[in-house]
Structure formats: C-alpha cells, structure tokens
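A.B. asks: Sequence first, predicted coordinates after that:
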Amino acid sequence: MSAHEIHELGDFTLESGQVLPDARLAFATYGELAADRSNGILFPTWFAGTHEANEWLIGPGRPLDTDRYFVIVPSLFGNGLSSSPSTTPPPFDRARFPRVAIRDNVRAQHLLVTGRFGIERLRLVLGASMGAAQTYQWAVSHPDMVERIAPITGSSHTSPHNQVFLEGLRAALTADSAYAGGDYAEPPRAGLRAFSRVYAGWGLSQAFYWRHTYRDLGFAGIEEFLTGVWEPTFGDWDANDLLAMMDTWQHADVGGTPGFGGDTEAALASIKARAMILPSRTDLYFPPEDEEWSAARIAGAELRVVPTLWGHLAGGGADPEAAAFIGSALRELLARP
C-alpha cells in the first residue's frame, strides 16, 4: 500500500453522543499546497476502499493534476486505516464499535483540512459512492468553504431500495455461524464469500453480464469471474469493518444536518458550490433518476450521466471509457471560475 499518515483526533464525540477514544483519521496527500493555500482538493474514500482506490484520478497531467493541485484523500472511519472495529481496543472493539455518521467523517475531515493544513477554501470536493455522500455533506455542512463539488455514482441520501440492498449484504455476511455476533476467532469465510457473490450482482449492470464483458477481462465464465475478481475483493476484509461502513452508508442523509430537521430538499437547496453530478447510466443502486432529483434541488447544478455498461463500478475507474468521461468532466469543472 502506498504511504499514508494519521491525524490524531483524540477523544472524538460522535453525532450519536458516544465518544470514540483516541480516534484516528488516516489520510494521504498528493502534490504541494500553495503558499496561499488556494489549491486544495478533498477526495474522500468509498466503501471498502483506501486512498489507493482514488489514485487513478491523481497525478501529473491527470484530471487532479498534482502539478497544480494539492489533493487530500481521507479514509472513512471503518476502512481499517482510520479508526475501525478491527483496530479499536475495548470497549469499542469489533461489533461494539459505535455508529459513525457521514457527518462524523466530514467533521473529522474538516479538523484535518483546517487544523493541519490551514485551508479555508477548497477548490473541489469529490468522491465516488460513499465518497459522493461525503461530498454532498461537505457542501451542506460548509457551504462557504466548498467552491465546487463532483459527486460520482453516489447520492445525497440513501434510498429505501439502496437500504434493502444493504440489508441483503448484511444478512449474507452475518448468517455464517463463524461470525459469532462479531466476536469471531477466525474470519467468517463463508459469510464473506456469500457477501462477495451478492455484491457481484449489484456492482455491475445487467448489460455487463448480457454481453459477457467479463470475457474481455480474461475470464471464461461467470464462476471464474466470481472467484477471480469478486471473492478476492472482499475476502480479506474484516467483517466488522464492512458492517460498520455499511451502517454509515445506510443512514446517510444530508437532511439530518442540524438546522434542516430531516428535510433533504432544503439541505440540498442550501448548497452554494458549483455542482457537477456524475451518476452511472447503469448503476443499479444509485440510478441516474435519483440524482436527477438531487440536481433539480441544487441551484445551477449540472447532471452528466456517465455512459457505461460497468454499473456502479464505473465510478472507480474500472471502465476506461467511463474514466475518460469522468476525467474530462472534472477538468471542465475545475477550469470554470
């Protein structure tokens, strides 16, 4: 894994009121911060991703050009690098890890951005999937700090259908008797395998499978694709870490921001940032229709639907054509005043 650093948060009070002792926020940086601190970009991680999963957009000459911008990639609580069930000592270890909200992640990131780097304005906040949820939350929580946002294959609030999808994943993982209520001595391998196979049907589109696109990747059939790609994707993850991130995802909603009383529409209407919203045309759990709804409630927001067969995974650079589309959109957004 490429290098990352740790920002110590001390005893961190969560939105739930619980205090997470000795909380840690992992992050990686790319490029150099300008003397006037005007070139900062924040790019939070997605579900079951670390900073490395974001590096496809970062570097000299890439859309997030490190010859021009200073890119900060903070890790989600629960991803094994920031405070997580697998790394937190009792009494908050394993399944006893407290519920962490998207807003808790954003507040920790705000402490990092302002306290460690002295950044008062961010040129861009972007992210894919759960990173998109954090992006929306940044724009609502800090409307005068965020100049531009680019939520990619994600949403401002977790829809009921998306919550059902997550319940299916949770059931597959915890049905393994080895899970033992979260106090497993050995990883629940059968549960992780089932989790991976359920995810395989959601992460990619029907058309991806209709057209046997997996054959273009060198896999002769579906079983080989499942065992060669999907099972390794989640097989080495700590089960409690996955469940903690899923819980954060499941309860995401910008309407819960203090002052909005659960009104998601009002929260979206408060966004001042220039918004370019980039859903995947074939995403099964963040469909473009949902983001049309969000875009219609943000003044001046632009919706650009990514043309791809790769479903949700298009937001992570898996499809070269989708990656080029997203990269071009980000360059254009950053070039706008």
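C.D. replies: Thanks, I have the structure now.
A.B. asks: use CA for all of it now, contacts and neighbours both
C.D. replies: Fine.
A.B. asks: Helices of the stretch 201-337 of the chain, start to end?
C.D. replies: Applying DSSP state H, counting those that start in this stretch to the stretch 201-337 of the chain gives helices spanning 206-210, 213-216, 222-225, 231-235, 239-250, 264-269, 288-295, 320-335.
A.B. asks: hold the first one in mind and look at this next one:
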Amino acid sequence: AQYELVTKAFGISEIQLVIGFSMGGLQAYHWAAMYPTMVQNFIPICGTSKCSAHNWLMLESLANTLQTDPVFNNGNYQEYPMAGMKAFCSVYTAWVFSQEFFRQNGHSILGYESIQEAPKFLEGVFIPSDPNDLLAMIRAWQSADISDNPTHNGNLKAALSSITAKGFIMPTSTDLYFWADDNRDEAEILPNATFREIPSIWGHAGGILAQPQERKIVDEAITELIG
C-alpha cells in the first residue's frame, strides 16, 4: 500500500532516504530490501531486519499481560481494560529503558519522584490507544522479516545482501530488545551500510527520546548520506 501510494499517487520513482525508529526501522529495512533500485539511502534506528526470538518473546509477554485482564474479554471488551493496560505499561517500562537508566535514577529524569511512578510515562503513551490496535501492532512486529516474501523465500542473508542502498544501522548501546549485536551481524552482510552505535543509557527509548548529543549522532549520519 505504501509503495502504491508513493509511486502512483505521488509519482515518486526514487527515494533519497528511508529512515525509521523501532517498527519504522523494520520498515526502512523492508523498503531497502524490496525496492533496491528505488531506495538510495536508509537508516534504521533501533530496528532490525527481522524480529528476533528474544524480541518475539518480549512482545508475547506484553500481549499476554494485557489479555489476562478479564475485562479484555478476548478483545470483545465493553469497557476499557484499564487494569490490563496498566499492567502492560508496567511490564513494558522495564524493557523500554535500560538497567543503567534506572541505576542513574532515570525516573527522576522523566519527572517522577519514585521508581514506582515510572510506568506512568508509558501510560501516557499507550492508554489513549485502543488495546486491540496495540495487539495488532504487536502481531505485525512479531512477524516482521524482510526475507518473508517470494523474492527472498525466507533467506535473510540473501535479503540483506540484496540491499544496495548506502546506510547506517543505528541501535542504541543499551537497547534490550533490538540488540546491537544483531545489528552488527546485519552490517557485516550489508554491502554498503555501516554499523554506527548511539551511546545512550536510555535503552530503546534512546531512539526517540534522544538527548542533544544523541540526536547529533543521527543528524550527522543523515548529513553524511544526503548532505
């Protein structure tokens, strides 16, 4: 659908840069693999070419946490499953931020007086969402794999090798589920992309709540690719 929109509705035949964070990083990989002659440069930030086994299990734990709320009723809820969503946010808080973030009293950086209040940050992000929409996003995330198509037939190495775009693969150093080592392995296969880690105590959140010095690293990467 995105390809149809870009090519037919907007008449675009060449994309200078595809950049995305988290699931957007998965999409950046997908664009670069599926349309190698179209995408000139790409930057996945805190994202991999395939949902890893560990990442899949983390996501499954989040889905199960939400679904255990009786009010959720297998998705047929008559009222908002607040208890399940608050539990979802509590579990996810421990994954989104790194151990070092909390060692350095990261909750105070978020504006909270105690660690017990830290889940309120993600409550502000996710509770306005429809829980079924979140589950749909989780299932899409779990199934992410740039080689799962008739072109690459499940061969991830072949899919990565087919990417001709220049790029920077940019995890944070403390992301707990888009692991930097997975990106290092990908970069060794990619013909024209380079691994560039973002030093950060913020874990996965460092890709979107980046501090000025971290944003500068991303800005410099963009400038190197497209000027």
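C.D. replies: Happy to help now that I have it. Keep in mind that this is a model prediction, so the values were computed, not measured.
A.B. asks: Any chance you could compute the TM-score here?
C.D. replies: Scored by TM-score structural alignment, normalised by the length of the second structure, the superposition of the two chains gives a TM-score of 0.97; 227 aligned residues with a C-alpha RMSD of 1.1 Å.
A.B. asks: Next, format the helices of the stretch 201-337 of the first structure as TSV and append mean neighbour count and distance to A175 of the first structure.
C.D. replies: Converted to TSV, the helices of the stretch 201-337 of the first structure look like this (neighbours: other C-alpha atoms under 10 Å; distance: least, C-alpha to C-alpha, whole Å):
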stretch	mean neighbour count	distance to A175 of the first structure
helix 206-210	14	27
helix 213-216	14	29
helix 222-225	14	22
helix 231-235	17	16
helix 239-250	23	12
helix 264-269	19	34
helix 288-295	18	31
helix 320-335	16	36
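A.B. asks: Quick one: closest of those to H110 of the first structure.
C.D. replies: helix 239-250 (17.8 Å; C-alpha to C-alpha).
A.B. asks: Just tell me which of the helices of the stretch 201-337 of the first structure ends up closest to I149 of the first structure.
C.D. replies: Comparing those against I149 of the first structure with C-alpha to C-alpha, the closest turns out to be helix 320-335 (8.7 Å).
A.B. asks: which residue in the first structure lines up with F126 of the second structure?
C.D. replies: Matched to the first structure by TM-score structural alignment, F126 of the second structure sits across from F234.
A.B. asks: ok, now which ones touch that match?
C.D. replies: 48, 192-193, 195-196 (C-alpha atoms under 8 Å, 6 or more residues apart in numbering).
A.B. asks: again, only using 10 Å
C.D. replies: Applying C-alpha atoms under 10 Å, 6 or more residues apart in numbering to F234 of the first structure gives the contacts 48, 192-197, 199, 242.
A.B. asks: Now, the residues you listed that are in helices?
C.D. replies: 192-197, 199, 242 (DSSP state H).
A.B. asks: any idea how far P258 of the first structure is from the alignment partner in the first structure of L156 of the second structure?
C.D. replies: Counting by TM-score structural alignment, L156 of the second structure lines up with T264 in the first structure. As for T264 of the first structure, its distance to P258 of the first structure is 11 Å (criterion: C-alpha to C-alpha, to the nearest Å).
A.B. asks: Could you tell me where the strand ranked longest in the first structure falls in the second structure?
C.D. replies: Counting residues, the longest strand found in the first structure (DSSP state E) is strand 19-30. Under TM-score structural alignment, there is no match for strand 19-30 of the first structure anywhere in the second structure.
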